[in-house]
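Enquirer: Please work out how this folds:
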Amino acid sequence: MMNKTTQLRKDHKKITLQKLIIASVLIGFSAAFLAVSLKKLTEHYEEILFHKANANWLLFLIFPFFGLSIIYFLREYLFKKKENKGIKEIFESTGSPTKRLPGYKIPSHFFNGLLTVIFGGSTGIEVSTVVASAAIGSVAQKKENVFKRHKTELVCAGIAAGITALFNSPIAGILFSFEVISRKISRFYLITIAIAVSVSYGFILLLDEKPLFEVAITTWYLKAFPYFILLGLLAGVNSVYLTKCVIYIKSKFAEIEKHTTKIIIGSLIISFSLLLLPQLYGEGYHAVKEIFFNAENITLTYSFGLTVLGILLLKPIITSVTLASGGDGGVFAPSMFLGAFLGLLLAVILNTFFKADVIPINFMVIGMAATLSASIHAPFTALFLICGLINDYTLFVPILVVCLISKTTAQLIYPYTVYSYQPKN
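Expert: Have a look, this model is predicted:
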């Protein structure tokens, strides 16, 4: 009898493992396909609409209102009248034995994330991709009884595969799912993550996906390390400003009862911000690419200093308003955007007033990683994600050190991220 029971248990484990492997392959491919499709569509339409708005300023007034209105319409009549809560939805799902991410979250985050960014909402598609990919894992878990105990593993497999495809970095995908979502490892967790990420990475290699930023990193100098540390401290402070903006503005918008009022107020703030600083449109990667291209030739002028200070001040506000008025997204893209401009401003100031002779591009790349690390409290994710984005590991050591400094600084000032903060009732 004992032998028969033992054999049945072994057979059950074997069947579970086989099904998990098949599910992980399917999740990896589906999440990668979703992430690449969303990225390509967003890049294509954002570029077209941004150029149209640049040519005719009236479109800066129309686009945000139109985008938020369409998202509201879809939510009301197609997606069960439920608002998207971002990564908090994943925490609610993995933290409860009964709660799941429903299947409609896949198209909901896909289309809402796309519409938010292409019509000027000042956020990114990263969180939309993460939640939609997590929902793929959750749907797979729901389909098989043997997966009841493996919800977190399959959800994290979807997330890791989505991040891998989005940022061309399998290590970033694995680390993000661990540092931010699960924070615990099991044998099944390692198996599902490894398979899903391998399939996702294989898919983007097959498509010959290029890095998001074409950046030439040549070297870095030890004499710049004190300045890197300063950048880490500033990035930590900057990320806390972003976090507090999101939390405060969301709480204020939550007091507005009518959603149409939220849309009108939100779109007006976004529109006037875009008229003032068009660099804030959408993800802002177009502006980051432009300064990467011109970084070595930028000098500190009154106009440049005022523009960058305006960006650093306004970006967290307009991102918060975008999210609070119904837009879909998170703090990934805004953090990297802020970090790039913060790094450039610091480098230009150091070279102008202190003859530091630092390399501006290095400060931009390190600033992106540092601000992201501090915003999501995940230094290793930020490290590999940024190195994956530029497809270069020359700055690995300074990025690692600065990411740890920025995260620690942010935690000392304010212990929460936008994901971990729980409003007091």
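Enquirer: going forward, measure contacts between C-alpha atoms and count neighbours the same way
Expert: Will do.
Enquirer: Which of the residues in the host helix or strand of Thr260 are classified as buried?
Expert: For Thr260, the host element (DSSP states H and E) is helix 259-276. Neighbour counts over helix 259-276 (16 or more other CA atoms under 10 Å) mark Lys262, Ile263, Ile264, Gly266, Ser267, Leu268, Ile269, Ile270, Ser271, Ser273, Leu274, Leu275 as buried.
Enquirer: List the contacts of Ser200.
Expert: Taking CA atoms under 8 Å, 6 or more residues apart in numbering, we find Ser200 in contact with Gly28, Phe29, Ala31, Ala32, Ala161, Gly162, Thr164, Ala165.
Enquirer: okay, the residues you listed in JSON lines with neighbour count, secondary structure and distance to Phe293 next?
Expert: Converted to JSON lines, the contacts of Ser200 look like this (neighbours: other CA atoms under 10 Å; DSSP: H, G, I helix; E, B strand; the rest coil; distance: CA to CA, whole Å):
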{"residue": "Gly28", "neighbour count": "35", "secondary structure": "helix", "distance to Phe293": "34"}
{"residue": "Phe29", "neighbour count": "24", "secondary structure": "helix", "distance to Phe293": "34"}
{"residue": "Ala31", "neighbour count": "34", "secondary structure": "helix", "distance to Phe293": "32"}
{"residue": "Ala32", "neighbour count": "31", "secondary structure": "helix", "distance to Phe293": "29"}
{"residue": "Ala161", "neighbour count": "39", "secondary structure": "helix", "distance to Phe293": "30"}
{"residue": "Gly162", "neighbour count": "36", "secondary structure": "helix", "distance to Phe293": "28"}
{"residue": "Thr164", "neighbour count": "31", "secondary structure": "helix", "distance to Phe293": "26"}
{"residue": "Ala165", "neighbour count": "31", "secondary structure": "helix", "distance to Phe293": "25"}
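Enquirer: Also this sequence, please, to line up against the first:
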Amino acid sequence: MKTKRKKYLLTAWKKLIIASILIGFLSGALSISLKHITEHFEASLFEKTLINKIYFLVFPLVGFSVIFFLRQYLFKRKENKGIKEVFETTQSRKNLSTYKIPSHFVNGLITVGFGGSTGIEVSTVVSTAAIGNIAHKKERFLKKYKTELICAGIAAGITALFYSPLAGILFSYEVISKKISKSFLAATILSVTIAYMLVLVLDEAPLFMVSVPLWKWQALPYFIVLGIVAGINSVYLTKCVLFIKKQFIKLQKQYYKILAGSLCLSIALFILPQLYGDGYHAIKENLNSANSILLTLPFAMMILSIIITKPIITSITLGAGGDGGVFAPSIFIGAFLGLLIALLANTFLHADIIPLNFMIIGMAAMLSACIHAPLTALFLVCGVVDSYTLFFPLLIVCYVAKITSKMICPYNVYTYKENITNAC
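Expert: All right, here's what the predicted structure looks like:
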């Protein structure tokens, strides 16, 4: 009896190892493909809008309409719920359907490419989770490793997307699994190793190529202020998403949602083109010039408008049927929030702090506060800038932001439930 059990466990572990390696490769390849196709698609269409602003009025309507018809006639008339779908799968006997892979891949690409003010991160997470779920369903020895295989897919996808294996593992732990076991570690470590090898072989570059300067101890109080402000702002983002999506649900006809969403998005993009797509183009532009920017009233008003408007436009994008979540928006908002605080401190308090560092730390602070995952945010941002120079202030600020956010509001967009009574 013991011998049979040992043989069974040994076979199960062998299958888990093989499945994790395959999942790592497939999820990494999917993530890299989606990233490059979306970057090309988004950059090409955004360039058109710079030549003729009439495209700001056309692209959102086209994007939302295409997504609607794809869902109606190709993807079983089912809307994508984002990361909540993954939670439902890991916490019950439900499974992620295979069609979720092309559904999130295509809809994420179209949403961001045509100007939807979100990102492909959630599309990547759900698609790669579905890859892990397929392995669980196909092999009887893997039935009990459902969560581990889903986390393996997600970890590999995040690794390939953000150039950070640790961010992949930590996201799977902090946000999805929330518990560690030997099988979890084996599956995620193997999958991220394969995904990272793929990243290296393909010569993938970090998302933001910057030279990060050494930080100064006198900047620490300002870093903490940034963490507190980011925590407060994350609650604003969460409440915007939940409130505006509820208003769109009240619109019973889908074409009302499409028309209302595309009109609001078009007006916002016409006024603030920085909000187009995931907004990474605007971050890169300001990262390169951050330390030489002088604070003027028009520039301050523009940044403030971006910080206030982005959560609203992201929420409208999701409410109108776009595919995505708060991952990219939180990084975007955090970068500009950090830049604004640094410029204000330098201008009015003569703080002599480095705006570039505040943009980088702001990204991590907002992400940590929005998804309640400080370690994920820390290592993810270190990965996207390919530097650990700011590790210590990042560690402090990520926890300050998360604690501030949870003190004000106990849930985020992923963990919100209708029956919560202690709503903020």
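Enquirer: What value does the TM-score take for this pair?
Expert: The TM-score (TM-score structural alignment, normalised by the length of structure 2) is 0.98; 420 aligned residues with a CA RMSD of 0.8 Å.
Enquirer: among the contacts of Ser200 of structure 1, which two are most distant?
Expert: Spatially, the most separated pair among these is Phe29 and Thr164, at 11.1 Å (CA to CA).
Enquirer: ok so, going back, so where is the helix holding Thr260 of structure 1 in structure 2?
Expert: Mapped onto structure 2 using TM-score structural alignment, helix 259-276 of structure 1 spans residues 254-271.
Enquirer: tell me the average deviation of the matching stretch from structure 1 after fitting.
Expert: With mean CA distance after the TM-score superposition for structure 1, stretch 254-271 of structure 2 departs from structure 1 by a mean of 0.5 Å once superposed.
Enquirer: How about residues contacting that stretch?
Expert: Outside of stretch 254-271 of structure 2, the residues within contact range by CA under 8 Å, 6+ apart are 53, 56-58, 60-61, 64-65, 116, 248, 251, 275-276, 309, 313, 316-317, 319-321.
Enquirer: Quick one, which of those residues are buried?
Expert: Here, 16+ other CA under 10 Å leaves 56-58, 60-61, 64-65, 116, 248, 275-276, 309, 313, 316-317, 319-321 buried among those.
Enquirer: mind listing which of those residues are in helices?
Expert: Secondary structure defined by DSSP state H assigns 56-58, 60-61, 64-65, 248, 309, 313, 316-317, 319 of those to helices.
Enquirer: Farthest pair within these?
Expert: Ser65 and Thr309 (23.3 Å).
Enquirer: Go through stretch 226-240 of structure 1 and flag the buried ones.
Expert: Across stretch 226-240 of structure 1, burial judged by 16+ other CA under 10 Å covers 227-229, 231-240.
Enquirer: quick one: stretch 9-23 of structure 2 aligns where in structure 1?
Expert: On structure 1, the counterpart of stretch 9-23 of structure 2 by TM-score structural alignment is residues 13-27.
Enquirer: Identify all contacting residues around the matching stretch.
Expert: By CA under 8 Å, 6+ apart, the list of residues contacting stretch 13-27 of structure 1 from outside reads 136-137, 140, 146-147, 154, 157-158, 161, 188, 191-193, 195-196, 199.
Enquirer: Filter these down to just the ones in strands.
Expert: The strands, defined by DSSP state E, take in nothing from those.
Enquirer: if we take the residues you listed, which one ends up nearest to Ala382 of structure 1?
Expert: Distance ranking of those against Ala382 of structure 1, using CA to CA, places Ala161 first at 16.1 Å.
Enquirer: Show me what the closest one lines up with in structure 2.
Expert: Match for Ala161 of structure 1 (TM-score structural alignment): Ala156.
Enquirer: doesn't Met197 make contact with its match?
Expert: No. If you go by CA atoms under 8 Å, Ala156 of structure 2 and Met197 don't touch, sitting 10.6 Å apart.
Enquirer: chain center to the match of helix 259-276 of structure 1, what's the gap?
Expert: Chain-centre distance of stretch 254-271 of structure 2: 22 Å, with CA atoms, centre = their mean, to the nearest Å.
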